[in-house]
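>>> pasting a predicted model and its sequence here:
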Amino acid sequence: MSIKASELILNPDGSIYHLNLKPEDIGDTIIFVGDQDRVSLVTKHFDNIDFETQKREFKTHTGTYKDKRITVISTGIGTDNIDIVLNELDALVNINFDTRTVNDKLKNLDIIRIGTSGSIQKDIPVDSFLISSHAIDFNGMLHAYQTETIANPELEDAFVTQTNWDSNKAKPIIVEGSKELIDKFKSNKTHHGITATANGFYGPQGRVLRLPLNNPDLNSKIDSFNSNGLRVTNLEMETSGIYGLAKLLGHKAISLNAIIANRTTGDFSTNPTETIERLITYTLERI
C-alpha cells in the first residue's frame, strides 16, 4: 500500500519536506550537531564536500573524510526536531519516493551525535567527554510510538521509585545506545552513564531565573539514582529521541557529549569551543 501524500510530504523537486534532501544526498554515516554553525566545524576536516543545503534550522553537508562518505546535519534543539530528522532520514534510505512504498530490503544508518551537555555528577568535570550508555526520556515524545521492544521496564520502575516521579508527568522511558558504536568510541578519555533528556533548558533542567519550580529537589533525586551501578550522569535535550527512534527504525546510534557545565559544582567551561573541537577530532578519528 502506498503512503499518502499527507504522510510522506515531498517538495516539488522530489526532496523530503523538512530536510530538503534526496536519497543520493546522504551517506550511510550521519553526524548530528545541534547548532547550524557547528556543521562547518565538522566538515572543515573533510577531504571534500560534494553537497550542501539548508532549510530552516536543518543544515546539511555531505562529503568525504578518509575515503568514507559522511553527512553532517544540524538538528536544532529538542526531541521534536529529532522526530523530524530521524523519520525523514529513514524515509530517504528505506522508502521509494516514486512508488511511495517501503523498500523490501531496509538500510541501516550509523548515527553519531556530537553535542554539548551539563554533568550532574561531581566526578565528571567540565571539558571532559561522555558517552551516553543509555538515554532516559523525560519529555514524552517516544510515547507516540510503540516502545515495548526498546524500553527497559525494570530500570524505568527503579528510577520512578527512587525519584518519586510525579505521576502527572510522562513516564520515563530508558533506551540503550548501540553497543557496537559505544565499543568503537569508548576509551580512557570517555566517561559513561545514563543521559537524561529534558523537554526544556530552564525549568525542566532545574534552572531557576524568575519562575519557581514544581519540584526543586528533582535534580538531586536524579543524580542520586543508582541501579546496579548505572547512574544518571548528564542532562541535555536530544539523546533519548535519537536512541529511541534509531532503535525502533533499525539504525545504530551513539551520543557523544562535550561536558561544558557541571550543575553540581556550578562550573562552566572557560573555552567550550575548544572542548567541542576536541570532541569533533576525537569522533572523526574513530569513525
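Okay, I see it. Numbers count the residues shown, from 1 in each chain.

>>> rest of the way, CA atoms for contacts and neighbours
Noted.

>>> what's near enough to touch the residue positioned nearest the centre of the chain?
Nearest residue to the geometric centre of the chain (Cα atoms, centre = their mean): residue 239, 3.2 Å. Residue 239 is in contact with 79, 113, 135, 195, 196, 197, 255, counting by Cα atoms under 8 Å, 6 or more residues apart in numbering.

>>> adding another structure so you can compare the two:
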Amino acid sequence: MINDSELILNADGSIYHLNLLPEDIADTILFVGDPDRVGEVSRYFDSIEITKGRREFITHTGTLRNKKISVISTGIGTDNIDIVMNELDALANIDFNTKSLKSDLKSLTIIRIGTSGSIQGNLQIGTLLASEYAIGFDALMQYYVKPYTSDEEDLKREIDSQFNSLSFKPYVGKASSVLLEKIAKDLPKGITMTAPGFYAPQGRMLRSKNVYPDLIRTANSFSWNSRKITNLEMETAGIYALSNMFGHHAISINAILASRVKEEFAEKPAEIVDQAIRFVLDRL
C-alpha cells in the first residue's frame, strides 16, 4: 500500500496536481507545453468529453475517428514533466481505492508536440523533426534508478567524453521504436538536447555570464554513430527517460521555430505548430 503522503489525492479523489480521475485520461496522450495550445489540438477532435485543469496543467479528453485521446499541457521544463509523468502513471496503474499497484500494468502512448530550435545549419525553420534520442542536461534522472539499453549506455559514454568540461553528468533516453515507425517513419530524426532553462542553459546571455560559453558549439560538433545533436528544447529527455522507466511508449515531434546557427526565428510560428498538430493527429 502506498502512503497518503506519497500518492496525494484531492477531496474529490482526483490526483493532486493534474486534478484528474483515472477515467479522465485516454491511453493515447498528447503533450503540449503551452496551456493555450491544448485547445488548438482539441479543436480537431470530433468530440470533447473532459475539460479539466489546475495551474499550468490543462487536460482535454475526447475522440477523433472513434479513438479516445487526451491532450495535456505540461508547462515548461523537466520539473513539470516529473509531475505529469508520475501522476499519469499513477492514474493508469495504481488503484486509488486501495492505493496499491494494479495487477495488470498499462503502457501509455505519449506524443509530445513541441517547439524547438535547431543547432545544425542544414535543419531549416519549419521542419518537423522526431527526436530519436534525447540528452538531459538537467538533474531530474539523478533521483531515479533507471536501467539503460546498450545503445543508451554507448551514447552516454560518448557524451561524457565530448562534453568533458561539465561539472554534472547528462542522462539519455530513447524514443519508442514502435512510435518512431508509426508516427515518424518519414520524418528527419535527430538527437535532442534538453536544457533546464531557456537562457544560460541554452547558451544565451543577456546580462549574465555563462559558465559553459562553448556549450552550443560543442553540441553542434557532437557526433555519435553518424548522428548529430540537432535541436534544443526543455522536456524531451525527461519524457523519454521516465517513459522508459515506467514502460510507456513516447516520442517527441519538434516544430523547428528557430535556428541558433543562423540566428533566425520563424515569421509565422503558429502555422508551423498547427502543421505539427495536424501531422500527429493524422498519424494516430
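Received, thanks. Quantities reported herein were computed from a predicted structural model and do not represent experimental measurements.

>>> need the TM-score between these chains.
A TM-score of 0.98 describes the superposed chains when it is computed by TM-score structural alignment, normalised by the length of the second structure; 283 aligned residues with a Cα RMSD of 1.0 Å.

>>> quick one on the thing from earlier: which PyMOL command selects the buried ones in the contacts of residue 239 of the first structure?
To isolate the buried members of those in PyMOL, using 16 or more other Cα atoms under 10 Å:
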select buried, resi 79+113+135+195+196+197+255
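
>>> residue 46 of the first structure: which of the contacts of residue 239 of the first structure is nearest?
Nearest to residue 46 of the first structure among the contacts of residue 239 of the first structure, counting by Cα to Cα, is residue 113 at 17.2 Å.

>>> hang on, the earlier thing: in strands, which of the contacts of residue 239 of the first structure appear?
Secondary structure assignment (DSSP state E) places 113, 135, 195, 196, 197, 255 from the contacts of residue 239 of the first structure within strands.

>>> how much space separates the first one from residue 267 of the first structure?
Distance of residue 113 of the first structure to residue 267 of the first structure, computed by Cα to Cα, to the nearest Å: 24 Å.

>>> what is the burial count for residue 31 of the second structure?
24 (other Cα atoms under 10 Å).

>>> actually residue 211 of the second structure, sorry about that
Neighbours of residue 211 of the second structure (other Cα under 10 Å): 11.

>>> for residue 261 of the second structure, same thing?
16.

>>> aligned partner of it in the first structure?
Here residue 261 of the second structure is matched to residue 264 in the first structure, going by TM-score structural alignment.

>>> how about its match, nearest residue that isn't a chain neighbour?
Sequence neighbours aside, residue 120 is the residue nearest to residue 264 of the first structure in space, at 5.5 Å (criterion: Cα to Cα, 6 or more residues apart in numbering).

>>> number of nearby residues for residue 218 of the first structure?
18.

>>> next up, the contacts around the residue nearest to residue 264 of the first structure.
219, 223, 232, 233, 234, 235, 262, 263, 264.

>>> so which of these sit within strands?
Using DSSP E, the contacts of residue 120 of the first structure in strands are 232, 233, 234, 235, 262.

>>> matching residues in the first structure for stretch 192-203 of the second structure?
Counting by TM-score structural alignment, stretch 192-203 of the second structure corresponds to residues 195-206.

>>> alignment lookup: the residue nearest to the centre of the first structure to the second structure.
By TM-score structural alignment, residue 239 of the first structure lines up with residue 236.

>>> what's the spacing between that match and residue 44 of the second structure?
For residue 236 of the second structure, the distance to residue 44 of the second structure - Cα to Cα - is 24 Å.

>>> the match of residue 261 of the second structure contacts residue 124, doesn't it?
No - with contact defined as Cα atoms under 8 Å, residue 264 of the first structure does not count as touching residue 124 (9.9 Å).

>>> what residues of stretch 10-20 of the first structure count as buried?
10, 15, 16, 17, 18, 19, 20.

>>> just stretch 37-50 of the first structure next, same as before
Under 16+ other Cα under 10 Å, the buried positions of stretch 37-50 of the first structure are 38, 39, 41, 42, 43, 46, 49.

>>> now that stretch, how far from the centre of its chain.
Taking the mean of its C-alpha atoms, stretch 37-50 of the first structure sits 19 Å from the chain's own mean (Cα atoms, centre = their mean, to the nearest Å).

>>> can you list the neighbours in contact with stretch 218-232 of the first structure?
Contacts for stretch 218-232 of the first structure (Cα under 8 Å, 6+ apart): 120-121, 155, 158-159, 162-163, 193-196, 205-206, 233.

>>> mind doing that once more with 6 Å?
163, 193, 194, 195 (Cα atoms under 6 Å, 6 or more residues apart in numbering).

>>> out of the residues you listed, who's nearest residue 25 of the first structure?
For these, the nearest to residue 25 of the first structure is residue 195 (30.9 Å; Cα to Cα).

>>> from what I can see that closest one touches residue 135, true?
Yes - in this structure, residue 195 of the first structure is within contact of residue 135 by Cα atoms under 6 Å, at 4.7 Å.

>>> average gap between whichever helix or strand residue 156 of the first structure is part of and the second structure?
Secondary structure assignment for residue 156 of the first structure, by DSSP states H and E: helix 153-163. Superposing on the second structure and averaging over aligned pairs (mean Cα distance after the TM-score superposition for the first structure), helix 153-163 of the first structure comes out at 1.7 Å.

>>> may I see the buried residues of that helix?
Quick answer for helix 153-163 of the first structure (16+ other Cα under 10 Å): 155, 156, 159, 160, 163.

>>> what angle do it and strand 232-236 make?
90 degrees (axes from the mean of the first three to the mean of the last three Cα atoms, to 10 degrees).

>>> residues near residue 270 of the first structure, how many?
By other Cα under 10 Å, the residues close to residue 270 of the first structure number 12.
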